[in-house]
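> quick check, what structure comes out for this input:
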Amino acid sequence: MIIELHDAGDPRVADYTELTDVQLRRLREPAEGLYIAEGPRVLRRALAAGHRPRSFLMARKWLSDLNDLLTAYPGVPAFVGSPELLADIIGFNLHRGALAAMHRPDPVPVAKLLAGARRIAVLEDIVDHTNLGAIFRSAAALDVDAVLISPRCGDPLYRRSIRVSMGTVFQIPWARLEDLPAAIVMLRGQGFATAALALTDDSLTIDRLADRKYERLALILGTEGEGLSAATLAAADCAVRIPMGRGVDSLNVAAAGAVAFWACRPAQ
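Below is the predicted model of the structure:
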């Protein structure tokens, strides 16, 4: 259902306004049950994962490239306007072809998420959406079965997280926790070894952790800069470090996650 836009203040495109205001969107999107998918590849992955569109927004020149999607969802409005009008609505120049306002999927119960999982990532207070998206992309590529995130962690379904992950946030089941230290105790009860990536005096190297060949393993990553909290470190079974060379003390959290996921991937 193609609808021509002529006014940036059209209330029918309210889902797309103020997309560059991160704090506002973090409040609005979960509360309103939506998220924004940006770009044809991300959009296709969202739909392939079974997510439902509320509407599409694009410049007219993209109609032919996305005709198959619009045909598949004939009752979903596709708002079309000039590039200048779209920029007025969303707050930036849209270079990736199209946006879609998507219905946010129902949360996955943690018990269901853990059933059959062998490797999971646990993220504490990671607020940079670029890092968050990169961690999900590595998790998808390196056999991580699920991701748990702390209450103050960023939103995996925020537009930048989705874009950086290349849509892999739709492939990895995830859940937001109410209390991270308590969740670590719960994971231990489910048979997971819990390893916190941290530079402590008693930390194991990642190779030594991998040599233990745990059947079920949770790798815990902390916020940018400060790392993991004392309570989370105390709850974990062990601390783990990635050996560094040339005087470098640590890696970016997304890079550290990728190294840890690869080193500790389950036996095939």
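> make it CA atoms for all contacts and neighbour counts henceforth
Fine.
> how close does D179 sit to A87?
Applying Cα to Cα, to the nearest Å, the value for D179 to A87 is 40 Å.
> the two: which is more packed in?
A87 (15 against 12; other Cα atoms under 10 Å).
> now do the same contact list for the residue nearest in space to the middle of the chain.
When Cα atoms, centre = their mean is applied to the chain, the residue found nearest the centroid is P156 (2.9 Å). If you count contacts by Cα atoms under 8 Å, 6 or more residues apart in numbering, P156 has them with H129, L132, G133, I162, V169.
> which single one of the residues you listed is nearest to L123?
Comparing these against L123 with Cα to Cα places L132 closest, at 8.8 Å.
> which helix or strand contains the closest one?
Counting by DSSP states H and E, the element that carries L132 is helix 129-141.
> what about that helix, distance to the chain center?
Counting by Cα atoms, centre = their mean, to the nearest Å, helix 129-141 is centred 6 Å from the centre of its parent chain.
> what sits up against that helix?
Contacts of helix 129-141 (Cα under 8 Å, 6+ apart): 121, 126, 145, 154-156, 158, 160-166, 168-169, 171-172, 253-255, 257-258, 261.
> now with 6 Å, please.
Here helix 129-141 makes contact (Cα atoms under 6 Å, 6 or more residues apart in numbering) with R160, S161, V164, S165, T168, V169, A254, A258.
> got the buried residues for stretch 31-44?
Across stretch 31-44, burial judged by 16 or more other Cα atoms under 10 Å covers L34, Y35, I36, A37, E38, G39, P40, V42, L43.
> so how far is A72 from the third one?
When you say that, I think you mean I36. In terms of Cα to Cα, I36 sits 19 Å off from A72.
> another sequence for comparison is provided below:
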Amino acid sequence: MAELVEITDPADPRLADYRDLRDVELRKHLEAEHGLFLAEGEKVVRRAMEAGFTSRSLLMAPRWLDGLADVLATTDAPCFVLSEHLAEEVTGFHVHRGALASLERHALPSVSSVLAGARSVLVLEDLVDHTNVGAIFRSGAALGFDAVLLSPRCADPLYRRSIKVGMGAVFSTPWTRLPDWYDALPTLTQAGFTTVALTLASDSVPIESAVAGVDRLALVLGGEGHGLSRRWEQSADRRATIAMRPGIDSLNVAAATAVACYIAARR
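Got it, this is the predicted structure:
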């Protein structure tokens, strides 16, 4: 059972995991150094705990204690209880969902273990927006994709904003980072996947045609703005596009992923 610890001083050193949550660079450094990540909101905290992540501590406003009593019963970590006003002073924003948890990261699994048994995977190259990464995890999970692979420079799926937007899909979807960026796609082809890159390349075909008849699919998506690198675009087995009205050439990468996943799930 979690120990309830009432906090009245926002400078209390025990709250260090929760400070300055709006400072992305500071949070990236702190979370990497200490091997932690934050979950925000009742549903997300619950999903993280149910997925087997070990809590370092929790932070809640009093009104959330009853709703998460069953979760608090599963951990020995301290639960810091403070007013919503004080929580805002600590975190730098209004914690309107009332609950935060600091949890320990797991070591990243190998690519082969993530791909074991997978039929449909998403492969992300250099997406830097945490909101897009979270939305892509959510779409992939909802539409039947089995795993996600990320290039070394992709945004962190366990960053608080990514987790929140993805509604905790990162906890249920196997994922890891690709250690070899240059030959990532040929390696997936050798592993039995057909790599289909979403791109505006001149030889792109409609996504419906590109995924037709494909058994093991790796759907490849590039970063915001510039899209896929030339290396990944050219080393994919197939290039595909989503048809849209004249004068509009592309969708936001998260929206494009949702459309492509919907089509691919029905191949």
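> show me what contacts A210 of structure 2?
Neighbouring residues of A210 of structure 2 by Cα under 6 Å, 6+ apart: A240.
> what mean distance separates the host helix or strand of it from the matching residues in structure 1?
In this structure, A210 of structure 2 sits in helix 207-211 according to DSSP H and E. Compared with structure 1 after fitting, helix 207-211 of structure 2 deviates on average by 1.2 Å (mean Cα distance after the TM-score superposition for structure 1).
> after that helix comes which helix or strand?
strand 217-221.
> off-centre distance for that following strand?
With Cα atoms, centre = their mean, you get 16 Å for strand 217-221 of structure 2.
> and that strand, what does it pack against?
If contacts are counted by 3 or more Cα pairs under 6 Å, 6 or more residues apart in numbering; DSSP states H and E, strand 217-221 of structure 2 sits against strand 120-124, strand 194-198.
> in CSV, list those strands along with mean neighbour count and distance to S209 of structure 2.
Output for those, formatted as CSV (neighbours: other Cα atoms under 10 Å; distance: least, Cα to Cα, whole Å):
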stretch, mean neighbour count, distance to S209 of structure 2
strand 120-124, 24, 16
strand 194-198, 27, 11
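> so which of those strands gets nearest A184 of structure 2?
Counting by Cα to Cα, A184 of structure 2 lies closest to strand 120-124 out of these; the figure is 9.4 Å.
> would you mark the buried spots in the helix holding L132 of structure 1?
Buried-residue list, helix 129-141 of structure 1, by 16+ other Cα under 10 Å: H129, T130, N131, L132, G133, A134, I135, F136, R137, S138, A139, A140.
> what's the answer for stretch 256-267 of structure 2, then?
Result for stretch 256-267 of structure 2 [16+ other Cα under 10 Å]: buried residues A256, T257, A258, V259, A260, C261, Y262, I263, A264.
> same question for stretch 57-71 of structure 2.
Across stretch 57-71 of structure 2, burial judged by 16+ other Cα under 10 Å covers S57, L58, L59, M60, A61, W64, L65, L68, V71.
> in strands only, show me these.
S57, L58, L59, M60 (DSSP state E).
> just the residues you listed now: which is nearest D12 of structure 2?
The closest of these to D12 of structure 2 turns out to be L59 (Cα to Cα; 12.5 Å).
> return the residue of structure 1 aligned against that closest one.
Counting by TM-score structural alignment, L59 of structure 2 lines up with L57 in structure 1.
> from V22 of structure 1, how far out is its match?
According to Cα to Cα, L57 of structure 1 and V22 of structure 1 sit 20 Å apart.
> ok, G133 of structure 1 next?
Computed as Cα to Cα, the G133 of structure 1 to V22 of structure 1 distance reads 15 Å.
> surely G81 of structure 1 touches L5?
Yes. In this structure, G81 of structure 1 is within contact of L5 by Cα atoms under 6 Å, at 5.1 Å.
> would you map the helices across the stretch 151-268 of structure 1?
Under the criterion DSSP state H, counting those that start in this stretch, the stretch 151-268 of structure 1 contains helices at 159-164, 180-189, 206-211, 230-235, 253-263.
> so for R246 of structure 1, which of those helices sits nearest?
Of all the helices of the stretch 151-268 of structure 1, helix 253-263 comes closest under Cα to Cα, at 16.5 Å.
> show residues contacting that closest one.
Helix 253-263 of structure 1 is contacted by residues N131, A134, I135, S138, L142 when judged by Cα under 6 Å, 6+ apart.
> can you give me how far it is from the chain middle?
Worked out by Cα atoms, centre = their mean, helix 253-263 of structure 1 lies 15 Å from the chain centre.
> that one vs strand 193-197, what angle?
Relative orientation of helix 253-263 of structure 1 and strand 193-197, computed by axes from the mean of the first three to the mean of the last three Cα atoms, to 10 degrees: 140 degrees.
> return the mean post-superposition distance for helix 253-263 of structure 1 against structure 2.
Mean for helix 253-263 of structure 1 is 0.9 Å (mean Cα distance after the TM-score superposition for structure 1).
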